[in-house]
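S.K.: Just a sequence and a predicted model for now, questions to come.
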Amino acid sequence: MGIFSRTRDIFAANMTELLDRAEDPARMIRMIILEMEETLVEVRASAARSIADGKEMRRALSRLDEIQTGWTEKAELALSKNREDLAKAALMERQKAADMAEGLRGEIAVIEETLKSYEADIAKLQGKLREARARQNAIATRFESALTRAKASELLNGGRTQDAFARFDILERRADLAEGHADALGMTGPKSLEEEIADLRSSDRVDAELEAMKAAMKAKGE
């Protein structure tokens, strides 16, 4: 494909439509950017060649102007010596140089117009590239955001998180049971009737032993 055809296709391309039709928008935009960069390099290279050609033609035009001046001087010299035939021949050579110069001026004008087209194409290509790169950055940001949201969703709703919280519930239940067991060990409830009667009997025995101990100590004292 020629450089001008490729450039026209790029200018005519609707980037939004291309991305909408693409199965992989990120890959498509990378391809578009690569195509634009390659075309931009080719356009600049062609512009550089045209500039070089223009400079060479201007140098040739300058030499042709000098040649015309030289033939004019020779024609004038021949006439001063009454050599009209030589003067006529000199003027014919000057005309050849003038015709060549005229042709070069036409080619230089074409090159100048071509360079204007190249300049306009380069500006448009750079604009398209900026648009494509902006789209590429936007797409990359959207993909990064989507991945981050997906990871967050997986973390919040995924099976691993649910299992972890289920284990937390089990551990909390075990802690509740351990605390309940400890609290139960320190609890003292109301005494039953048998326990109260047994306490009375124990108290009577203690009182009897105390009275016996007092009597014994009194007898020793007498």
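M.R.: Yep, that arrived. Values in this document were obtained by computation on a predicted structure and should not be read as measured data.
S.K.: Please count neighbours and contacts with C-alpha atoms only from this point.
M.R.: OK.
S.K.: which parts of stretch 132-148 are buried?
M.R.: The neighbour-count check on stretch 132-148 (16 or more other C-alpha atoms under 10 Å) flags 132-133, 135-136 as buried.
S.K.: Serialize those residues to TSV and add fields for distance to Lys214.
M.R.: TSV is the format used below for the buried residues of stretch 132-148 (distance: C-alpha to C-alpha, whole Å):
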residue	distance to Lys214
Ala132	114
Arg133	111
Arg135	109
Gln136	108
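S.K.: For Glu179, state which of those is nearest.
M.R.: Distance to Glu179, by C-alpha to C-alpha, is smallest for Gln136 among the buried residues of stretch 132-148, at 59.7 Å.
S.K.: show me the contacts for the closest one.
M.R.: 26, 29-30 (C-alpha atoms under 8 Å, 6 or more residues apart in numbering).
S.K.: Would you pull up how far whatever helix or strand it lives in lies from the middle of the chain?
M.R.: Assigned by DSSP states H and E, Gln136 belongs to helix 84-157. A distance of 26 Å separates the centroid of the chain from that of helix 84-157, by C-alpha atoms, centre = their mean, to the nearest Å.
S.K.: alright, now check it against this:
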Amino acid sequence: MGILSRTSYIIKSKLNSILNRAEDPTETLDYSYEQMRDQLQQVKRGIADLTTQKKRLEMQKRRLEENVEKHNEQARTAVKQDREDLARKALEKKKAKMNQIEELDRQISNLQNQQDQLVEQKDTLQTRIEEFRTKKETMKARYSAAEASTTVNEAMTATGEEFEDVGRAIERAEERTQDMEARSAAMDELRETGAFEDVLTDKDQIDQELDDLATDSGVEAELETLKSEVDGESSGTTSTSAESATESESTEAVDPDVEAELSEMQDEDG
């Protein structure tokens, strides 16, 4: 199974798991996008590891090549000194190093092929991630628009039990308001008629009527008294008039000098 196949399988597994428990698809899209980015980072780290291994083998190959040159020079020197035995040993070591170099070349070639494949897969995955990001943002925008439209439509239609409850609540509030207004008007009317005074006392209706009779009797008695006083004042006025007439007659008989003195005394008193 290739890197992309394993990546796709892992992403699908995680995506299915998220879809089963997620309610907001935008969160699912964001999560999937982050998972794909994580997979891309893993591919990049894999390429870096392969490159490091290849560089190590190449360094080892260069050291072996240097040894090959060294053994080659050793063989030449031994031949010049007529030491075939040393020359043979040097050539044997050279041959062993050459065999190791051939093995390293095969390993380096394999690592290079793997590196090239991973780089190609990395580029493909990165392209797919960018495409997914574009689709993700488009889907999120569409979902947000649809969600907003649904909310507005539900508010505009004003249907459902919640709106019915609101209507009933308004009706109850209207009825209670009307009842309160009626009670307030009734209380004002009772206060104006004086009914509160009866309510605030401990007397029953009989006691109240007896009190009213006693009040009426007292008023009648006082009225009779006023009438008598008024009649008495009227009689006194008549007597006073007669006395005034008598005094006038007496005054006419008084001496003028006496009358003058009396006037002066009245002025002084005044």
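M.R.: Structure's in. What do you need? Note that the coordinates shown come from a computational prediction; the quantities given were computed from them, not determined experimentally.
S.K.: what TM-score do we get after superposing?
M.R.: Here the TM-score for the pair of chains, by TM-score structural alignment, normalised by the length of the first structure, is 0.61; 156 aligned residues with a C-alpha RMSD of 2.9 Å.
S.K.: what is the orientation angle of the host helix or strand of Arg160 of the first structure with helix 84-157?
M.R.: Element membership of Arg160 of the first structure [criterion: DSSP H and E] is helix 159-185. If you take axes from the mean of the first three to the mean of the last three C-alpha atoms, to 10 degrees, helix 159-185 of the first structure sits at 30 degrees to helix 84-157.
S.K.: Distance of the residue most central in space within the first structure relative to Met36 of the first structure?
M.R.: Closest to where the C-alpha atoms of the first structure average out (C-alpha atoms, centre = their mean) is Asn137, at 4.0 Å. Going from Asn137 of the first structure to Met36 of the first structure by C-alpha to C-alpha, to the nearest Å gives 16 Å.
S.K.: and what of Ala101 of the first structure?
M.R.: 39 Å.
S.K.: How about Glu194 of the first structure?
M.R.: Distance of Glu194 of the first structure to Met36 of the first structure, computed by C-alpha to C-alpha: 103 Å.
S.K.: next one: Asp121 of the first structure
M.R.: Per C-alpha to C-alpha, Asp121 of the first structure is found 11 Å from Met36 of the first structure.
S.K.: now Leu147 of the first structure
M.R.: For Leu147 of the first structure relative to Met36 of the first structure (C-alpha to C-alpha), the value is 29 Å.
S.K.: again, but for Glu119 of the first structure
M.R.: 15 Å.
S.K.: Between the two, which is the more surrounded one?
M.R.: Ranked by neighbour count (other C-alpha atoms under 10 Å), Glu119 of the first structure and Met36 place Met36 first, with 21 against 15.
S.K.: Could you pull up the residues touching the more buried one?
M.R.: By C-alpha under 8 Å, 6+ apart, Met36 of the first structure lies in contact with 10, 125, 128-129.
S.K.: please redo it, this time with the cut-off set to 10 Å
M.R.: 6-7, 10-11, 30, 42, 125-126, 128-129, 132 (C-alpha atoms under 10 Å, 6 or more residues apart in numbering).
S.K.: What subset of the residues you listed is buried?
M.R.: By neighbour count, with 16+ other C-alpha under 10 Å, those hold 7, 10-11, 125, 128-129, 132 as buried.
S.K.: Format those residues as JSON lines; extra columns: distance to Leu86 of the first structure.
M.R.: Putting these into JSON lines (distance: C-alpha to C-alpha, whole Å) gives the following:
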{"residue": "Thr7", "distance to Leu86 of the first structure": "55"}
{"residue": "Ile10", "distance to Leu86 of the first structure": "60"}
{"residue": "Phe11", "distance to Leu86 of the first structure": "59"}
{"residue": "Leu125", "distance to Leu86 of the first structure": "58"}
{"residue": "Lys128", "distance to Leu86 of the first structure": "63"}
{"residue": "Leu129", "distance to Leu86 of the first structure": "63"}
{"residue": "Ala132", "distance to Leu86 of the first structure": "68"}
